[in-house]
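[1] sequence first, predicted model second:
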Amino acid sequence: MAAVPVDLLKRYEAAGQEHLLHFYPKLSPTEQEDLVAQLTALDVERVNRVFKTAIEYEKAGASSAAINPLPASTFETIIGEPEKEVQWREIGLKAIAAGKVGVLLMAGGQGTRLGSSDPKGCYDIGMPSHKSLFQYQAERIGRVSRLAGGASIPWYVMTSGPTRKPTEAFFKEHNFFGLPEKDVIFFEQGTLPCLTMDGKILLDKPYSIAVAPDGNGGLYAALRSPLSPSDSKRTPLSDMAARGIAYIHTYGVDNCLVRVADPVFIGYSITKGAACGAKVVRKAYPTESVGVIAMRGDKFSVVEYSEITEAQANEIDTATGELAFRAANIVNHFYTREFLESIESIEDQMAFHIARKKIPNVEIPSGEFVKPAKPNGIKMELFVFDVFPFTQKMAVLEVPRQEEFSPLKNAPGTGVDDPQTSKRDLLAQQQRWLEAAGAKVAEGAEVEVSPKVTYAGEGLEGVKGWILTKNGSADTLEALHLLQ
């Protein structure tokens, strides 16, 4: 029976986590190897730092800093501003054409709430083409590439442990949806150990640490992690650097209206000299239960609706006549690569959020596997917007909700943010585009326009005079053939 490696034992004793080796003498050789490999790979010192910072942040409670609307210098809108939109689009397309833009998709979630065991991006919301969310996004990337003269737009797809293999398999099965395979780069969201209430790491087997995903904010650390065990030196960030990527558009998988690699947003952020940018939509009404991007003291922050007083929620911006706190967060961001590279230096200051949970685990010293009836431990998560307070140069762009945001969160038939509302919103957008181009869509007709044909309504001049009906007339069939 092999002895515990001395250096490993000393390291874990120094960290106060040596209990993880309690069962080591009784393990099989294979189990010993597995445990040593896990403990060697784990940055236990970082785990302790993250726990300490999270506890201190929680004890400190909510910040007493005053909450104020965004400064006018950092917040603009494209609603009713067509000239600015055109200008920013041109700047964005030039950056894309120069090969300076990449996109980063946060796709670690499963479709459990949708009744699916597949990754969420595989989901079919019921459109006539039955395309998946992944396919719509891939085809939008392809369309932007063509608008920018055929430029390469690398797509960094962040999966999680449970979704990586099925996501990769889905892309291969569909031939990467027409994109070059070399430009689709998969990597994996990290995990953090589950802890006792006093910060001791839990075991889920005598030879295995209990872990949980580290939140969508884990993407910052994941960008510095190896793309694969066989290629330990290549990381998403190093790949971006090697390709000359300077700007990255980041978004979540569950928005069927998302404009991937949006040249308007990219051009706006470049124009503002932003290191970090965020797209927002206007709050539907003052008390809508959404987080808004605002100032907490002198720092950018996402402020939860529960933190805003009724008076603040109803406050009016005298310059615009709109709500002062209206910048609803939709998890749609811009970064410079330089800023992403700098986050490592401030990561220890970013406080993870603590969730107290019932965590099944192997008890020490008994070795009994227990399923607790009440919360017995904590999981820690970082949110992608937790970096905002550390951002000096930020820009926020307001976009029309009906054109860019329809999230898929809930089970079919819920009536809110479900597959039916996603389908409704996407078809409605495409009908607006067709009618703006001079076509007529009959009531009840479901006419789908492929992203291969248009990204944001451009290029549809050929449909002028078409009548698109529900009963499958010649015009309808011709439209569907040409447009899909």
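    Nice, I can see it.

[2] going by C-alpha atoms from here, please, whenever you check contacts or count neighbours.
    Fine.

[3] list the buried residues of stretch 197-216.
    Judged by neighbour count (16 or more other Cα atoms under 10 Å), stretch 197-216 contains these buried residues: 197, 199-216.

[4] below is an additional structure, to be compared with the one above:
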Amino acid sequence: MDISMLKQSLAQYGQEHLLAFWETLDDHDKRELYKDITEINMRDVTTFFKRTTDSLNEDQEKLDDRLQPVPSEIYGSAAQTSKEKLKIYQNEGLRQIAEGKVGVLLLAGGQGTRLGVPYPKGMYDVGLPSHKTLYQLQAERIRKLEELAFDHTGVHGSIPWYIMTSEHTKEPTLDFFARHNYFGLKKENLIVFEQGMLPCFTFDGKIILENKNKVAKAPDGNGGLYRALNEKNILENLQRRNVKYLHVYCVDNILVKLADPVFIGYCISKGADCGAKVVEKSFPTEAVGVVCKVDGKYQVVEYSEITLKTAQKRNPDSRLTFSAGNICNHFFTTEFLQNIVNEQEFSLKHHVARKKIPYVDSNGDIIKPEKPNGIKMEKFVFDVFQFSNDFVVWEVPREDEFSPLKNADGAEKDTPTTARHDLYSLHHRYLVAAGGELVHDKHMPIILSEPSPIHNGNGTIQETNNNEIKNSNLKWKGPMICEISPLVSYAGEGLEDIVCRKKFQPPLCLRHPLEKSFNKNTCDKGEH
């Protein structure tokens, strides 16, 4: 350890306080601190901090006059596209999957802290009859999609699954998949890598010591993906596998369609290098970012950055002018990502998160502050939209594809209960569309009360009528439980032979015979 050289380097960047306790440390702790500090690129992180805080201090012109909605010619909608056109998109997506040209990348750095669990969110059991976790649901959707692509083309193609974790979620995630035999996926097609970490700063630009021998660090945001693609050799892996298109999404959406062939096909048909899947905002002040143009470039603008007057603007058809709600569900070509990594990544600005960061004071005591005392810097995955030459948007029905899981039950929205019920609602619609029927124990049909969706538009459960499912004479108590395994159907297809002209009594759980080797739990009623 060259401590004199380290002191000189720290002094150059005004960070010599990091060695304040050096003489009090034993040899082990000295090695730990030396390693912690020397792993930091001081030139880069101090530049990031200055650039980020300088931009905060600038007088920000109101965005309203600079905002434009996404042009209609690049704004597709699943609800407004003909079945024939949707089939063309789907077939193109399936063909690309069969040829091995499509990969999926999961942003899974988050712990389940807000859910009240000490492990990665992807390992969370939402409470379905099958007790499947988010990771298992997603793994099975990949398996089914590979099967559908083979059925369509006669060619066996694999979908590599890249999972970006944080420092705290990588090892638990690897262990979880290994213990569950990768849920039937090939081990070599699961690539788990870690996003970067950045030191936390005080408001005046000093890197924070978490304790005497450890620097306080935090993940660099889901936009840290682009640096990690290079540093963890993920781009090289994509190129070696000849993956041309990548679907990127967040772990917490229970309804996510991984490598959605319709979305993939739409983006390819438009010649897009970058695409965003969105849902229509439910109401003007909904707390969701909006995909739009600012000064002629595409980006996501947070709801808090738009005035109420602009948020309430409507088109002649009464739809909100700025309606494209961002759901962190994106399409990229690998060529586009290569350009981002090689040419644009360093220019991406960090965003500031003011946080309560534990620190060691001048006496060596660890302090847990009661109010924000420092800054964590992060980038967002959608920050690269501005560099797209051929950007497109694809709008999907919220009730079909978006139900995030963020909070424990008891919160107002985005809870295990709302996620679970949204999945039941979707699967019930699949069942009915395929000719099946849910019946009461007296074999009388169950009819959904109006309004039918459990989702009321802001992620909460609508209590009136939706905790009761009625027929002409009887009330169904509690939620209508209907779960269809992804191994049985990816998006409602292939159910006719199983459910047409058949009656099922909730709780219903349609499962594939192969599942028992991967899932120990069974359903009590309606198991297929």
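    Everything's here; your move. These figures come from a predicted structure and were not determined experimentally.

[5] now do the same for residue 356 of structure 2: its match in structure 1.
    When structure 1 is aligned by TM-score structural alignment, residue 356 of structure 2 is paired with residue 358.

[6] which ones are touching that match?
    371-377 (Cα atoms under 8 Å, 6 or more residues apart in numbering).

[7] and the gap between it and residue 381 of structure 1?
    Distance from residue 358 of structure 1 to residue 381 of structure 1, counting by Cα to Cα, to the nearest Å: 16 Å.

[8] can you report how many residues neighbour the residue lying closest to residue 132 of structure 1 once chain neighbours are set aside?
    The shortest distance from residue 132 of structure 1 to any non-neighbouring residue, by Cα to Cα, 6 or more residues apart in numbering, is to residue 124 (4.6 Å). Residues lying near residue 124 of structure 1 (other Cα atoms under 10 Å) number 16.

[9] same question for residue 175 of structure 2.
    Counted by other Cα under 10 Å, the residues lying close to residue 175 of structure 2 total 12.

[10] same question, residue 17 of structure 2
    16.

[11] residue 156 of structure 1 maps to what in structure 2?
    For residue 156 of structure 1, the residue aligned by TM-score structural alignment is residue 162.

[12] and for residue 330 of structure 1?
    Residue pairing (TM-score structural alignment): residue 330 of structure 1 is matched to residue 327 of structure 2.

[13] name the element its match belongs to?
    For residue 327 of structure 2, the host element (DSSP states H and E) is strand 324-333.

[14] what about residue 480 of structure 2, distance to residue 255 of structure 2?
    Taking Cα to Cα as the measure, residue 480 of structure 2 and residue 255 of structure 2 are separated by 17 Å.

[15] about what we covered before: what does the strand holding residue 327 of structure 2 rub up against?
    By Cα under 8 Å, 6+ apart, the list of residues contacting strand 324-333 of structure 2 from outside reads 244-250, 264, 267, 272-281, 288-292, 300, 381-382, 395, 402.

[16] mean shift between it and structure 1?
    Average distance, strand 324-333 of structure 2 versus aligned residues of structure 1 after superposition (mean Cα distance after the TM-score superposition for structure 1): 0.7 Å.

[17] what's the distance between the helix or strand just after that strand and the middle of its chain?
    Using DSSP H and E, the helix or strand that follows strand 324-333 of structure 2 in sequence is helix 334-339. Centroid separation for helix 334-339 of structure 2 versus its chain: 20 Å, with Cα atoms, centre = their mean, to the nearest Å.
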